[in-house]
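>>> got a predicted structure plus its sequence, pasted below:
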Amino acid sequence: MMSDGTGTFERKLGDGRVQCTVCPHHCSLREGERGKCFVRRREDGHVVCTTYGKSSGFCIDPVEKKPLYHFLPGTPVLSLGTAGCNLSCSFCQNWHLSHSRQVATTAEEAAPEAIARTAERHGCRSVAFTYNEPVIYLEYAVDAARACRARGIRTVAVTAGYISPGARRTFFAHMDAANVDLKAFSEDFYRRLCGVHLKPVLDTLVYLKHETDVWLELTTLLIPGENDRDEELDAMTRWVVSELGPDVPLHFSAFHPAGEMNHVAPTSLETLERARGIARDNGLRFVYLGNISTVEAGRTYCPGCGARLIDRQGYRLRGWGLDEQGRCASCGVVCPGVFESGPGMWGPRCMPVEVG
């Protein structure tokens, strides 16, 4: 892996073009051309990550905001993103970043080692590559992850999972946790609203669960009339239980009008609760509701005795029922996840920071 942003993930074609092999688009580029993600560009005969060393900004968030509910609960995570995306979701909640075409003039400079130093200085237990798709700045994320691991800081990928097998192995070898957007369980949805295909995402999920030690959680943004039918939710959650197991946390998140779908109504609480009911009936043990405030939205219960293990109010932890080994304090059943000796106390604060 080269640390200057010059691509390892490329293939030279017989007609003089160079093919980017980071994601299944496999964009074939002539000199000066950019891929579908906009930020990977051919320069001097190679595919270059043009956002290497640049960020759209840094913020310390609660790790629950990623969302990760079974990974170092209550701790602060240094979050960063760049610009661009290899999906073209009509409903994108971070439209201004994923569709940005001004990366060269608006980005903040930050070397990988500076990211690690900043996280350590502020007491962050992890660094998250988020806000836009980290797959497209793989070289930058991997180098930053290496610098973080050298300081005992874990790393998180918030991703749509649309990545090629070779790049997948390299990228996730340097991640400790991932929240993957399973946007729907329909090829038509992925093709029509995201401009990609479903199968590579499912392949990524199976790979993460069965071939890595990366802690995995899923998020599905429920869009009224698009991916919230009972039949689709039933098929999706049955697949998750069958292929990934019953202990993978699933977050059903409420849609709010955004992007090219600002005419669509927000997701109702009734729809979210119906989806959670279907998932639980199919055997999923940890199902959460996001982008909405209810008493039960974020609570974690013991799969053994039903005791309340983690009581959340928004991003604030209100109760803790795990022992130092991450077991239920009432019955001793292990709660799946990555836990330290006790809960973090960061709370709901989101604090912009400068990196250096």
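Looks like it arrived, so ask away.
>>> hey, let's count contacts and neighbours off CA atoms from now on
Will do.
>>> show me where the stretch 151-300 of the chain has strands.
For the stretch 151-300 of the chain, applying DSSP state E, counting those that start in this stretch gives strands covering 154-159, 177-181, 215-222, 250-254, 287-290, 300-301.
>>> try this one next to it:
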Amino acid sequence: MSRVICNICPHYCNIEENHIGFCGARSNADGKIIPINYGLLTGIALDPIEKKPLYHFNPGSQILSVGSFGCNFRCSFCQNYEISMAKKEQVKTQYVSPKEVIRMAKELQPEGNIGIAYTYNEPLVGFEYVYDCAKLARKEGLKNVLVTNGYINEDPFLALLEYLDALNIDLKAFNEKLYKNLSGGLEIVKHSIELSAKKNHVEVTTLVVPGDNDSDEEIRDLSVWLASVRKDIPLHLTRFFPRYKMRDREATKVSRIYELADIARESLLYVYEGNC
């Protein structure tokens, strides 16, 4: 059987025919890579923009948020593992075409909706759907927001950035060892943040996990680097709660989040404590 390489993310999965890649959302069908989660939504809701979190992009507004299933990371602390780690047959979905998403978004404008947020799971494993929706949304004057781990190859990412208005990118840690454990790569994510910051509004979130990425030194290095990209990029330092494969770990202490936020403020203009 013929194999085909998927070029969306740096995993470069070499997928056998009728098999699925590492992310659980991309398959080799008749020698062509297709997103099996195209239009299959596990969640759709009107959320405050601050929930993404985006604090410096149209504050006080609402945004229609959509998500599917699948992810190209394996975070043992995943807060949305029920959908991100799920296979197609393990989740309940509804098919919503790009045109239907746009129609829903426009109907919700009287309620303060400014556009569409691609979120909940890792949206970039369903790249084609996000791209198709974003292109249509731009034509209709709607905003496009992406909430992502930033683990994507440059060419598809640049193509999508043309239609995005704002991003929140997860910077899981500032050490390559932890990223390796998550099946990702720090340098790729840093590059995605750099690309986004050139033309788009970008905010960064770091989930602070006790014992993994919560040292003074790591948060200082992270914030110094982020400030070297742009000092005005908002950083959200968010509390970890026991989830998925890390239910035995204690939640991050509120006091620790505030201590680390003060360290980050040595370099950055805007630092926010999340889930406190």
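Received it, and whenever you're ready, just let me know what you need. Small disclaimer: the values here were computed from a predicted structure and weren't measured.
>>> now the strands of the stretch 151-300 of the first structure in JSON lines, with distance to T271 of the first structure?
What follows is those, written out as JSON lines (distance: least, Cα to Cα, whole Å):
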{"stretch": "strand 154-159", "distance to T271 of the first structure": "24"}
{"stretch": "strand 177-181", "distance to T271 of the first structure": "18"}
{"stretch": "strand 215-222", "distance to T271 of the first structure": "8"}
{"stretch": "strand 250-254", "distance to T271 of the first structure": "9"}
{"stretch": "strand 287-290", "distance to T271 of the first structure": "10"}
{"stretch": "strand 300-301", "distance to T271 of the first structure": "20"}
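>>> how about those in JSON lines, adding mean neighbour count?
Putting these into JSON lines (neighbours: other Cα atoms under 10 Å) gives the following:
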{"stretch": "strand 154-159", "mean neighbour count": "25"}
{"stretch": "strand 177-181", "mean neighbour count": "24"}
{"stretch": "strand 215-222", "mean neighbour count": "24"}
{"stretch": "strand 250-254", "mean neighbour count": "24"}
{"stretch": "strand 287-290", "mean neighbour count": "22"}
{"stretch": "strand 300-301", "mean neighbour count": "21"}
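>>> and of these, who's closest to R41 of the first structure?
Counting by Cα to Cα, R41 of the first structure lies closest to strand 154-159 out of the strands of the stretch 151-300 of the first structure; the figure is 20.8 Å.
>>> what about the corresponding residue of the second structure for V22 of the first structure, distance to F157 of the second structure?
Across the two structures, V22 of the first structure finds its equivalent in I8 of the second structure, going by TM-score structural alignment. If you measure I8 of the second structure against F157 of the second structure using Cα to Cα, to the nearest Å, the figure is 9 Å.
>>> aligned to Y38 of the second structure, what sits in the first structure?
Mapped onto the first structure by TM-score structural alignment, Y38 of the second structure lines up with Y52.
>>> check the offset of stretch 151-158 of the first structure from the chain's centre.
Per Cα atoms, centre = their mean, to the nearest Å, the displacement of stretch 151-158 of the first structure from the mean C-alpha position of its chain is 12 Å.
>>> which residue ranges of the stretch 1-150 of the second structure form helices?
Residue ranges of the helices in the stretch 1-150 of the second structure, as given by DSSP state H, counting those that start in this stretch, are 81-84, 98-107, 127-139.
>>> out of those, nearest to G31 of the second structure?
Taking Cα to Cα as the measure, those were each checked against G31 of the second structure, and helix 127-139 came out nearest at 17.1 Å.
>>> would you mind giving the residues in the first structure matched to the closest one?
Residue correspondence for helix 127-139 of the second structure in the first structure, counting by TM-score structural alignment: residues 138-150.
>>> and what of stretch 51-58 of the second structure?
The counterpart of stretch 51-58 of the second structure in the first structure, using TM-score structural alignment, spans residues 65-72.
>>> mind checking which of the strands of the stretch 151-300 of the first structure is nearest E231 of the first structure?
strand 215-222 (13.6 Å).
>>> gap between the closest one and the chain center?
Here strand 215-222 of the first structure shows a centroid-to-chain-centroid distance of 8 Å under the convention Cα atoms, centre = their mean.
>>> mean deviation of that strand from the second structure?
In the superposition with the second structure, the average deviation recorded for strand 215-222 of the first structure is 0.3 Å (mean Cα distance after the TM-score superposition for the first structure).
>>> for that strand, name the packing helices and strands.
Here strand 215-222 of the first structure touches strand 177-181, strand 250-254, going by 3 or more Cα pairs under 8 Å, 6 or more residues apart in numbering; DSSP states H and E.
>>> appreciated, that's everything.
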